[in-house]
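Visitor: coordinates for the following, if possible.
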Amino acid sequence: MVWLDRMRNKFRANVGIVSLDSPSSEVEDIVDAIARNVALPLELQNSIFLWDFAKGFRKVIPVGNSGIEFEEVEEFEGCLDPVPALDKMDKYPHSGLFIFRDIHPFLMGDRAELVVISAVKNLSRDLPNSGVMIEEGGERTWTPFTKRMVILGQDMSFPNDFFNVVHHLHYSPPEQRELEEITNLMLDEFNRKTVEAYGRELEINLSQSERQRLHRAALSLTKNEYQTALQEAVITYGAIDSRTIDFINAWKIEKLLVYNVEFSAPPEVPVGGFDLLDAWIEERVGLFHTQLEAKGAGVNLPPPKGILLVGPPGTGKSLCAKSIGQRLGLPIVRIDIGGLFDSLVGETGKKLRQMLRIAETISPCVLWLDEVDKALAGASGPVTDGGTAKDVLGTLLTWMADRKAPVFVVATANRIDGLPSEFSRSGRFNAVFKLDVPTSKERAQILDIHLGKYELRLPDTGLVELVRSTKDWVGAELADMVEEAVVTAQSRCIKASLPFAVELQDFKKVLERMVPQAQQSPEAFQEYREHVKNFRPASTPEEEVEKKTVARTTTRNIKL
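Guide: From the prediction side, this is the model:
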């Protein structure tokens, strides 16, 4: 695990105190890992101590190949408060690794105590120089020894003056190789128990590719969480099969709901049109899932970074974002950046960083940054919001440049001119797509999709007439028009005591009273097109479509 390597290297580099932001449920496993992978190489395996408020200091004793036991330490008796505990560690006259659990509230926030803060700062200076002066035969000799401190806690955020006082690390959950080992051990255990209880082996029906999908689904879960989820799946289904993958995904999402993360459901209707965007996504589905080596190319291709979708309201940006998650088979984490803005300076950036960490935690996933232009509009001009927009922009740019987790970003914006140039420049995203009013072919597809929601179908001639009458209508307006026509038809049929049926006249009535936004504000649409003229179109432009036909849900084609 990366965090273990970094902790060990920091201690070897004479760093005195390292903090590890880690889940509370994993404390024993983490202490076990530190004992074997940090204390042992530093030759501190016989002097590892764990402190917490409930039991004070206990000696940590590794057992066998895995697991730990605790032993009471008489010389540390009565050190339940942080200050005497830190003092005991400071005066301990031998080498040792001291692990403090949940001491961080006394170092930050409302519960911070100056005496604890001061003690930790002094220890940061003194621990790397620990030793004892021994006088023998009239000569005094300084005998150094190794003494190090680890702070364990969840959601730690130290003040700025702790920079280089406490070196902060983040716990990383098991990687795919480790998950495979955990799975093999657990399946052996499940199988043994099934044989003992029922005289038969556990039913395991997972292909190699399904095992890989299972481990991808479990990425971001801690060891204990994955073990619990897998055990629940076995109890639920009485077997390990493809249903286990969906179970693990649902378990992971349920876990993260406590953080108020908004998970977007797949779109309720298929996406109509966007053939160029669709083809681009199709090319990259395999890349994202496997981060694979290009077959025959001899090069390693990284997973795609993401895309920026720009278009006026109603053109289908949100629908596209949801459908991309569905196509990739990944959960969609939605962040409304504007909704994160807080009146307290610094709080917005803090909230955003937490949400980005959660996205990495649940990865692989799609991160949908909705309406980024509204949130970042003030980042390029004079500071009018206490620097919040600039802080948000800086946080996003740093994260997008540095992230290693497989998070596919889909950012949506109504106006490209509302975005800072550094956000949309080349390299931030794999591509920037512009969305516009649908072509005649796309309008026919969209109308058919929304008619299908009501189990309706117009004759070919009626559909053609509607397509020709809705030039410059965006997808959302076409959906509203179909719904309005259904309501109009229902009202008409009720008044006339007729069986329900939607006729072309119902659509014509709606067309008479609805005016699309492109006709209400033609200058705004023209200005938008000028701003995005150099970006990729999401759809083949009308003038480039060779045959003005549209394939319906049957084999018939309609001339437009």
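
Visitor: all contacts plus neighbour counts: C-alpha atoms, from now on.
Guide: OK.

Visitor: got a list of what the residue nearest to residue 278 when sequence neighbours are not counted touches?
Guide: The spatially closest residue to residue 278, leaving aside those adjacent along the chain, is residue 538, at 8.0 Å (Cα to Cα, 6 or more residues apart in numbering). With Cα atoms under 8 Å, 6 or more residues apart in numbering as the criterion, the residues that contact residue 538 are 274, 275, 276, 277, 278, 433, 434, 435.

Visitor: next, the structure of the following sequence, for comparison with the previous one:
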Amino acid sequence: MQTSMPDLVAQFVRARSVSVPLLAITTPDPAATIGLIRTYGLRSPGSDQEDPVFSWDVSRGLMPVNSGAEKALAALLGTGKASVTINPSETLKLLANVPPKSVVFFHNAHRFIRNEFVSQGIWNLRDLFKGKPATLVLLAPTIDVPAELFHDLLVLEETLPGREQLAAIIKDQCVQAQINPPSEDAMAQAVSALQGLAAFPAEQVVALSLSKRNGINLARLWERKRQMINATPGLSVWGGNERFQDIGGVQAAKDFLSKLFKGNDPPKAVVFLDEIEKMFSGSLSSNQDSSGVTVSMLGTLLTYMQDHKARGVIFVGPPGTCKSMVAKASGTEAGVPAICFDLGAMKASLVGQSEGQLRQALSVVSAVADDNVLFIATSNNVSALPPELLRRFKYGVMFFDLPSAAERETIWAIYRGHFRIPAEIALPADQGWTGDEIRTCCELSWQLGCSLEEASAYIIPVSIRAADQLKELRSQANYRYLSASYPGPYLMDKAEAAQGPNLRMYVA
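Guide: Sure, this is the predicted structure:
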């Protein structure tokens, strides 16, 4: 048993000591939260008896949790049955008569609190419970407090289990399975694999991953973690196995990330935001969405990155220049999860719902990464981003230009090997090609059974299709952004000189 009181319970005890009547606790595991609070915080000073504790949910109605509540509930119901308390607003009326010092846990409050009868019923208990005193505790994974309760409801947050708690869960499951606990190194790996899970699923997955012959199965723990992340709206774990050696060019970007992950305090997860300018296209004053959802979500993300001292870098450049590939490969390279972050999938019709889903996603990210995250965003147009968002990405902006002649040579070698294209097949003219266009040429040559030169006839490079946009991007990047290909700032003249001779002519 823990010897010190958890922070959540300490806050709960302090709130009860000053007769706070209305509480909300955001928690990933309500049953564990109730158990934790009952362990420490439901006895009045000088008493060995637990105060009356009730629990309400929409399936069972109002139920007693301990003997003190059994007697009280019988008096409340009289000759009626507990099923009459299924209706939440009627139950809230009934709660006016609970005995002093009672605690009532109200499950899945986020599904009912927006109902006008429920919110009014909660508010009606404020002064009654303050005077008794008694406490109504709303439990929810996230909660959007309506305006009428905003100043009356104290919201507490229970974070997902930390490393010490997860280690204790592993040891406890090993004892129950009569298996020796893992070594210190294996324990550290197992805890890392469990981070982000609530206590109950952590117990279940550890129990399923133990065997007397092989000990703890780390692969199974990681698979459950991937499933948990993927079940969170807007989050998914990248499942590719690309490494930096599979990416030609952009050596400065790869070197920077490699040093970052091998240095002091390396990130424990990568969060990848693809085409971030599209995620926040409605946040600029010139293009604000009418609902205010995008602006509100931007504020939530900015606050998170500021409060959690999150690190970040933005990769900008024309399409096809390996920005996304480098971001995703960095997770595999470092042996940490690469989590794709889709803000659009978190959006709902109501501002509060969207913010709640974003906060839930960020909470999972924090737990998975032990609050040590590297955000990598890609963009084709940094000028479309709000300046306050750019400031949060404190590692700056790296410009991914079209690959130089030397970089293209490396890229050709990688994809010729991948598609088994013989060395004697000549390369086509490729000035102004991106790495993605080189890959497409090799893929077409393999699929069509033709030469690279013939395959190149089906490719119009982005340097031709979007010549004006490319020129504007390079002008923006010149001396302002870091180069992804070489140390220091991007220099437009140097980059253009490195493109090589114009081997292929295009006629407009």
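
Visitor: got a TM-score for the pair?
Guide: Overlay of the two chains. TM-score (TM-score structural alignment, normalised by the length of the second structure): 0.75; 434 aligned residues with a Cα RMSD of 3.4 Å.

Visitor: circling back to that earlier point, put the buried members of the contacts of residue 538 of the first structure into a ChimeraX selection.
Guide: In ChimeraX, this line selects whichever of the contacts of residue 538 of the first structure come out buried by 16 or more other Cα atoms under 10 Å:
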select :274,276,277,278,433,434,435
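
Visitor: filter the contacts of residue 538 of the first structure down to the ones in helices?
Guide: Using DSSP state H, the members of these that fall in helices are 275, 276, 277, 278.

Visitor: pipe those residues into JSON lines and attach distance to residue 168 of the first structure per row.
Guide: As requested, those are exported to JSON lines (distance: Cα to Cα, whole Å):
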{"residue": "275", "distance to residue 168 of the first structure": "47"}
{"residue": "276", "distance to residue 168 of the first structure": "45"}
{"residue": "277", "distance to residue 168 of the first structure": "41"}
{"residue": "278", "distance to residue 168 of the first structure": "42"}
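
Visitor: out of these, which one sits closest to residue 354 of the first structure?
Guide: Taking Cα to Cα as the measure, residue 354 of the first structure sits nearest to residue 277 out of these, at 30.6 Å.

Visitor: what does that closest one align to in the second structure?
Guide: Using TM-score structural alignment, the partner of residue 277 of the first structure in the second structure is residue 253.

Visitor: relative to residue 266 of the second structure, how far out is the nearest residue to its match once chain neighbours are set aside?
Guide: Distances taken as Cα to Cα, 6+ apart put residue 484 closest to residue 253 of the second structure, at 4.7 Å, once the chain neighbours are dropped. Here residue 484 of the second structure is placed at a distance of 20 Å from residue 266 of the second structure (Cα to Cα, to the nearest Å).

Visitor: kindly report the same for residue 363 of the second structure.
Guide: Residue 363 of the second structure is 20 Å from residue 266 of the second structure, by Cα to Cα.

Visitor: next up, the contacts around the spatially most central residue of the first structure.
Guide: When Cα atoms, centre = their mean is applied to the first structure, the residue found nearest the centroid is residue 359 (1.4 Å). Neighbour list for residue 359 of the first structure: 333, 365, 367, 407 [criterion: Cα under 8 Å, 6+ apart].

Visitor: ok, back up a step: out of the contacts of residue 538 of the first structure, who's nearest residue 327 of the first structure?
Guide: For the contacts of residue 538 of the first structure, the nearest to residue 327 of the first structure is residue 278 (9.6 Å; Cα to Cα).

Visitor: would you mind measuring from that closest one to residue 123 of the first structure?
Guide: For residue 278 of the first structure, the distance to residue 123 of the first structure (Cα to Cα) stands at 58 Å.

Visitor: figure out the helix or strand that residue 126 of the second structure lives in.
Guide: In the assignment (DSSP states H and E), residue 126 of the second structure maps to helix 116-131.

Visitor: and that helix, how far from the chain's centre?
Guide: Taking Cα atoms, centre = their mean, to the nearest Å, one finds helix 116-131 of the second structure lying 35 Å from the centre of the chain it belongs to.

Visitor: swap in stretch 32-51 of the second structure?
Guide: 33 Å.

Visitor: go on, stretch 360-371 of the second structure?
Guide: 5 Å.

Visitor: ok, which stretches of the stretch 201-350 of the second structure are strands?
Guide: Using DSSP state E, counting those that start in this stretch, the strands found in the stretch 201-350 of the second structure span residues 210-211, 215-216, 235-237, 269-273, 311-316, 338-341.

Visitor: circling back: what's the closest of the contacts of residue 538 of the first structure to residue 513 of the first structure?
Guide: Nearest member of the contacts of residue 538 of the first structure to residue 513 of the first structure, counting by Cα to Cα, is residue 435, at 25.5 Å.

Visitor: what lines up with the closest one in the second structure?
Guide: Residue 435 of the first structure maps onto residue 400 in the second structure, by TM-score structural alignment.

Visitor: swap in residue 390 of the first structure?
Guide: In the second structure, no residue is equivalent to residue 390 of the first structure according to TM-score structural alignment.

Visitor: surely residue 390 of the first structure is in a helix?
Guide: Yes. Residue 390 of the first structure sits within a helix when classified using DSSP: H, G, I helix; E, B strand; the rest coil.

Visitor: and it, how many residues sit next to it?
Guide: Residue 390 of the first structure sits with 21 neighbouring residues when counted by other Cα atoms under 10 Å.

Visitor: now do residue 23 of the first structure
Guide: Using other Cα under 10 Å, the number of residues around residue 23 of the first structure comes to 17.

Visitor: with residue 16 of the first structure instead?
Guide: 25.

Visitor: also residue 333 of the first structure?
Guide: 26.

Visitor: that one maps to what in the second structure?
Guide: In the second structure, residue 333 of the first structure lands on residue 339 (TM-score structural alignment).

Visitor: so its match sits against residue 269, correct?
Guide: Yes. Taking Cα atoms under 8 Å as the contact criterion, residue 339 of the second structure and residue 269 are neighbours in contact, 7.4 Å apart.

Visitor: what residues are up against residue 60 of the first structure?
Guide: 35, 47, 48, 49, 50, 68, 69, 70, 71 are the contacts of residue 60 of the first structure under Cα under 8 Å, 6+ apart.

Visitor: closest one of those residues to residue 344 of the first structure?
Guide: The closest of those, once distances to residue 344 of the first structure are taken by Cα to Cα, is residue 50, at 36.9 Å.

Visitor: helix, strand or coil for the closest residue to that closest one other than its chain neighbours?
Guide: Using Cα to Cα, 6+ apart and skipping residues adjacent in sequence, the residue nearest residue 50 of the first structure is residue 99, 4.7 Å away. Taken by three-state DSSP, the conformation at residue 99 of the first structure corresponds to strand.

Visitor: next, count neighbours for the counterpart of residue 99 of the first structure in the second structure.
Guide: The alignment partner of residue 99 of the first structure in the second structure, by TM-score structural alignment, is residue 105. Residue 105 of the second structure has 24 neighbours, counted by other Cα under 10 Å.
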